[in-house]
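Novice: Structure here, sequence nowhere to be found:
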């Protein structure tokens, strides 16, 4: 029975009108692109998660920020390393500036400047991770309506055929209606995975933002201790 149903669906798709066929082709393309994005993003988020865990361990094990920098610069695909590099480079620029006479004010200014740089790094890393995700949202929103358009068009075509034949029997109406409904099914088939994946990825993005913000605070605490002692100190979790 399942084989017959599948064969019937293919038969209806082949026998559909040109507009419905165009709609189905569009939805198939959307679906293929969506699954390409989904699989690529699953791989990317997994790499980012493992990379963040690895860099966090290396950061706390490093005897100084310079050692942590040497690890970070060879981990370009790791968001946490990217945030660290943004903060470390800003710290080096600040160290070249004349030191203010008021140490307390100078420390506060340095930390505020570093915080802005770290926040910039976080936003850049999140933007990179979020790239191509809007396509999933677009597909989730648009695909059902594209499918609905194909369905409405198919039903209009079916009623037009009924008018020409002058008969409204089930045998006359059913083939056209079922052909039209295939477009709605195709739209939902493209939209449902896209919506589920988009929501899942956005949840992961939120978790990553919290993780990167926590690391940013750890970095600022480490730098503050370093500035108070006047030298680089070993990193130990606070």
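Specialist: Yep, it's here. From a predicted model like this one, the values you see are computed outputs, not experimental measurements.
Novice: Going by C-alpha atoms from here, please, whenever you check contacts or count neighbours.
Specialist: Will do.
Novice: tell me what the longest helix along the chain is packed against?
Specialist: Secondary structure assigned by DSSP state H gives helix 170-229 as the longest helix of the chain. Applying 3 or more CA pairs under 8 Å, 6 or more residues apart in numbering; DSSP states H and E, one finds that helix 170-229 contacts helix 2-15, helix 18-61, helix 79-95, helix 103-130, helix 133-165.
Novice: what's the angle from the shortest one to helix 18-61?
Specialist: Angle of helix 2-15 versus helix 18-61, following axes from the mean of the first three to the mean of the last three CA atoms, to 10 degrees, is 110 degrees.
Novice: Which strands and helices lie in contact with helix 2-15?
Specialist: With contacts defined as 3+ CA pairs under 8 Å, 6+ apart, helix 2-15 has these neighbours: helix 170-229.
Novice: How about residue 154, nearest residue that isn't a chain neighbour?
Specialist: The shortest distance from residue 154 to any non-neighbouring residue, by CA to CA, 6 or more residues apart in numbering, is to residue 180 (4.5 Å).
Novice: ok, structure two:
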């Protein structure tokens, strides 16, 4: 009798139907993976913003950009540095090829550099956004998966009641509790995923805007230097 009234989470899981157990396991795995993504994204965004701040200090320090490019070389470990390296590489290649070109062709150099920065920025932001879709899917689908487990569990409970013809609370409560536990797990998986997705999306958009501003500022510098070369 005591075992029948034990409503601990472990007991609810062990007593659950196979389908309900599968739902619970899926939701627990989704929750664990969501938290892993959340912590990884928080850590990475913190690291990216710190490195962006350090690079901006070097970029606006007044030193020659060629010297900064030579120091960085191929060690572009963050998106802002990668944008700078890609633009400087294209700048040097284009300048070598266009020393004797007409001014109209020099104008295309600025356009190519802007395009290189745009492509690099989009590729880097896409890398940062990786696995964000899983958080969105977890937040939107998990409650329904939990609800499916609940409906299935309640159906089994009513079937057991019909077979035993016993409607006492002591008999009904464990089965209903098992079913509702699936809904609870669905909410446990969904709520943090939704909150984290909204917060991380905002932070990523803010960082992408930071890259866009830097690209625009660097494009203005390139355009100004091309004008001085004419």
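Specialist: That came through fine. Note that the coordinates shown come from a computational prediction; the quantities given were computed from them, not determined experimentally.
Novice: Can you give me the TM-score here?
Specialist: The TM-score (TM-score structural alignment, normalised by the length of the second structure) is 0.90; 225 aligned residues with a CA RMSD of 2.0 Å.
Novice: hang on, the earlier thing: can I get the helices and strands packed on helix 170-229 of the first structure in a markdown table including mean neighbour count and distance to residue 192 of the first structure?
Specialist: What follows is those, written out as a markdown table (neighbours: other CA atoms under 10 Å; distance: least, CA to CA, whole Å):
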| stretch | mean neighbour count | distance to residue 192 of the first structure |
| --- | --- | --- |
| helix 2-15 | 12 | 20 |
| helix 18-61 | 17 | 10 |
| helix 79-95 | 20 | 29 |
| helix 103-130 | 17 | 19 |
| helix 133-165 | 19 | 7 |
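Novice: just so I know, which of the ones you listed lies nearest residue 210 of the first structure?
Specialist: When these are compared by CA to CA, helix 103-130 sits nearest residue 210 of the first structure, at 10.0 Å.
Novice: now the angle from that closest one to helix 79-95?
Specialist: Using the same axes, to 10 degrees, one finds that helix 103-130 of the first structure and helix 79-95 are set 150 degrees apart in direction.
Novice: Could you give the separation of helix 103-130 of the first structure from the chain centroid?
Specialist: The chain centre lies 23 Å from the centre of helix 103-130 of the first structure; the measure is CA atoms, centre = their mean, to the nearest Å.
Novice: helices or strands up against that helix?
Specialist: Partner elements for helix 103-130 of the first structure (3+ CA pairs under 8 Å, 6+ apart): helix 79-95, helix 170-229.
Novice: who does the first one touch, helix- and strand-wise?
Specialist: Translated: helix 79-95 of the first structure. With contacts taken as 3+ CA pairs under 8 Å, 6+ apart, helix 79-95 of the first structure sits against helix 18-61, helix 65-72, helix 103-130, helix 170-229.
Novice: With distance to residue 5 of the first structure added, can I get those in TSV?
Specialist: Listed next are those as TSV, based on distance: least, CA to CA, whole Å:
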stretch	distance to residue 5 of the first structure
helix 18-61	18
helix 65-72	55
helix 103-130	39
helix 170-229	12
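Novice: out of the ones you listed, nearest to residue 78 of the first structure?
Specialist: Counting by CA to CA, residue 78 of the first structure lies closest to helix 18-61 out of these; the figure is 5.2 Å.
Novice: Which part of the second structure matches the closest one?
Specialist: Following TM-score structural alignment, the aligned partner range for helix 18-61 of the first structure in the second structure is 18-61.
Novice: how near is residue 11 of the first structure to residue 138 of the first structure?
Specialist: 30 Å (CA to CA, to the nearest Å).
Novice: before we move on, what about residue 27 of the first structure?
Specialist: Residue 27 of the first structure is 12 Å from residue 138 of the first structure, by CA to CA.
Novice: ditto for residue 29 of the first structure
Specialist: In terms of CA to CA, residue 29 of the first structure sits 13 Å off from residue 138 of the first structure.
Novice: Repeat that for residue 79 of the first structure.
Specialist: Distance from residue 79 of the first structure to residue 138 of the first structure, by CA to CA: 26 Å.
Novice: hmm, what's the outermost residue in the first structure?
Specialist: Centroid-distance maximum for the first structure: residue 166 at 52.9 Å, with CA atoms, centre = their mean.
Novice: isn't residue 30 of the first structure right up against residue 140?
Specialist: No. Counting by CA atoms under 8 Å, residue 30 of the first structure does not reach residue 140; the two are 9.8 Å apart.
Novice: re the thing from before, nearest to residue 204 of the first structure, of the helices and strands packed on helix 170-229 of the first structure?
Specialist: Of all those, helix 18-61 sits nearest to residue 204 of the first structure, with 7.9 Å by CA to CA.
Novice: Which residue comes closest to the spatially most central residue of the second structure once chain neighbours are left out?
Specialist: Note on the second structure: the residue nearest the mean C-alpha position is residue 132, at 3.3 Å, using CA atoms, centre = their mean. What sits nearest to residue 132 of the second structure in space, not counting adjacent residues and going by CA to CA, 6+ apart, is residue 197, at 6.9 Å.
Novice: Sweet, I'm off.
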